[in-house]
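Trainee: Dropping the sequence and predicted coords here.
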Amino acid sequence: MPFERPPGSPATVDPREAHAARAFAPRRVLALMLRHWYVMRGSIPRLLEMAYWPIMQMITWGFITSFLAEESSLVAQAAGIFIAAVLLWDVMFRSNLGLSLSFLEEMWARNLGHLFVSPLRPLELVGALMSMSLIRTLIGLVPATVLAWLFYAYNIYGLGLPLLAFFANMLVMGWVIGLLVSALVLRFGLGAESLPWILIFAFWPISGIYYPMDTLPVWLQAVGYAFPPSHVFEGMRQVMFDGTFNLMHFAAAVVLNGVLLVAATAFFLSVFRVARVKGLLLSIGE
């Protein structure tokens, strides 16, 4: 196909210039790479995300390996333990995503400013986000429990009433993380939108999901027991191994969740007030 002269250009075009315009240009590739590099360099969440997953996986599965190496008698029960742990962890994961994604959808649609032209109050927004989180969690979790029964003959509902206590505590902890994430995204913009998938996994190695808390170093046990998930998973294993419900772990999880939920809600409302004053509800970007 002959090279066509664009309107307004000189009557004659150097064929070498025309070929260069059509040819692959490494400098244009470099220019686009630099654009993404500048975006990435200016975003700490993006930089952290690159190293985050390999580190978390290495630490977590290292502890699992240490636990199974010392407790070979439990290998036969490992399938049931791990499936129950995965399902309970997914409660917290889905609860967090259910709240934070509901909030992010309003930001992606540039709808926050429109919402608060109405009489809607920030605390009512929090209540709506928590309610949607519960619905999203149930939609995601119930099919998973059915598949666990069909594929692995494991019935998590066999835990009985303790399951309700475990579910409620993991749900509330997910709300805590979701509110923190939503506040940070509101404050720092959509450049931090990957936080819902990142922040929650900071609790993965220290929660004793797949191994008892005494597998961790003593100082890390103290850190883990400062958050509700560690008490939930320790309580879950006690129900499965001994058939007893540990009221101390349950009480600790409830108290910690209450304190953290109040603190997270206060933090979200505080950031929201600042965002409203600075006009961030209408100027949301990277």
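Mentor: Structure received.
Trainee: all contacts plus neighbour counts: C-alpha atoms, from now on.
Mentor: Will do.
Trainee: So R110 sits against L282, correct?
Mentor: Yes: at 7.3 Å, R110 counts as touching L282 under the criterion of CA atoms under 8 Å.
Trainee: I'd assumed G191 was in contact with S43.
Mentor: Yes: counting by CA under 8 Å, G191 is a contact partner of S43 at 6.5 Å.
Trainee: then this one, side by side with the first:
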Amino acid sequence: MSAISLRRISALALRYLYLLRGSWIRVLELAYWPTVQMILWGFITQYLAGHSDVLNQAAGLLLSGVLLWDVLFRSQLGLSVVFFEELHSRNLGQLFISPLQPLELILALIFISLVRTLIGVGIAVALAIPFYGFNLFTLGPSLIGFFFNLLLMGWAIGLMVAALVLRYGMGAESIAWAAIFALAPLCGIYYPVATLPGWLQPLSWVLPASHVFEGMRAVLLEHTFRLDQLLYALLLNAGYLSLGIGLFLAAVHQARERGSLLQSGE
């Protein structure tokens, strides 16, 4: 075995630096995750510091937020990742040579996303009972509305991400992970929308998840079921899901015209 060469190490390190310098996406990702975490936990701290009356219920609020947020996260990834598997295996073109319709693919992706979400979140909900003595089902019948709306939003985002990847290639795959976390500080998962700066609140209210988590806090803190919040979320989800389906169908149509389906894994 030859001696370790500082020259070879430097050459490789320089190569990696050039790769980093030549891709603004890589540079952005370096700052992205710490920034999102800082913003999210900063608002959590600000909310809890200014509302000492809710500290005795903080555990229930945080656990409910985490578990419901995971419904949104898993439903989006459950759709996106399964679709990416078809791209990586270069199977998408072969699927569309068959009589399969794009809408049928969407429905199949939605079904497997639901299955994966139920398995993943179901296990976490069950384990929260012996570990922390917390039962998410204490939210009562409203839990069904929360769950359904978060699923719809996750599917809408997943279809939009899939459409972007079809249009711009696998280089856009990282959006599947980044997009959902970029929305987290705006959705009021662990704190009310009122905690956000005034200029961010209108942006928060156009997200269905914000209405879901406001409804969740109303149940836990005020023992009130906010039907209006669930209806707002449902209306917004109808629009976003329609947009997601439309973008996905348009991306498939363009990929067919460009003949890029068979090269989708490259």
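Mentor: Structure's in. What do you need? Keep in mind it's a predicted model, so treat the numbers as computed, not measured.
Trainee: if we can go back for a sec, who has more neighbours, S43 and G191 of the first structure?
Mentor: Shown here are S43 of the first structure and G191; by other CA atoms under 10 Å, G191 has more neighbours (18 against 15).
Trainee: Contacts only, for that one.
Mentor: S43, P45, R46, V185, G285, E286 (CA atoms under 8 Å, 6 or more residues apart in numbering).
Trainee: The aligned partner of it in the second structure: what secondary structure?
Mentor: Using TM-score structural alignment, the partner of G191 of the first structure in the second structure is G171. Secondary structure, DSSP: H, G, I helix; E, B strand; the rest coil: G171 of the second structure is helix.
Trainee: Tell me how far G171 of the second structure lies from Y18 of the second structure.
Mentor: Between G171 of the second structure and Y18 of the second structure the computed distance is 18 Å (CA to CA, to the nearest Å).
Trainee: got it, and M170 of the second structure?
Mentor: Taking CA to CA, one finds M170 of the second structure at 21 Å from Y18 of the second structure.
Trainee: before we move on, the earlier item: which of the contacts of G191 of the first structure does the second structure keep?
Mentor: Among those, the ones whose aligned partners also touch in the second structure (both residues aligned by TM-score structural alignment, their matches' CA atoms under 8 Å) are V185.
Trainee: Give the buried subset of the contacts of G191 of the first structure as a ChimeraX selection command.
Mentor: Entered in ChimeraX, the line below selects the buried ones among the contacts of G191 of the first structure, by 16 or more other CA atoms under 10 Å:
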select :45,46,185
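Trainee: ok, so of the contacts of G191 of the first structure, who is nearest A21 of the first structure?
Mentor: Nearest to A21 of the first structure out of the contacts of G191 of the first structure is E286 (CA to CA; 32.2 Å).
Trainee: got the contact list for that closest one?
Mentor: By CA under 8 Å, 6+ apart, E286 of the first structure lies in contact with F188, G189, L190, G191, A192.
Trainee: didn't the second one look like it was pressed against L281?
Mentor: This points to G189 of the first structure. No: using CA under 8 Å, G189 of the first structure makes no contact with L281, being 10.0 Å away.
Trainee: Just want to know which of the two has more residues nearby.
Mentor: Each of G189 of the first structure and L281 has its neighbours counted (other CA under 10 Å); L281 has more, 22 against 18.
Trainee: and that one, which of the three is it?
Mentor: Secondary structure assignment for L281 of the first structure (three-state DSSP): coil.
Trainee: Which residue in the second structure aligns with it?
Mentor: Residue correspondence to the second structure (TM-score structural alignment): L281 of the first structure is matched to L261.
Trainee: how about V75 of the first structure, what's its match in the second structure?
Mentor: By TM-score structural alignment, V75 of the first structure lines up with L55.
Trainee: If we ignore the residues flanking it in sequence, what's nearest that match?
Mentor: Of all residues not flanking L55 of the second structure in the chain, L48 sits nearest, at 6.7 Å (CA to CA, 6 or more residues apart in numbering).
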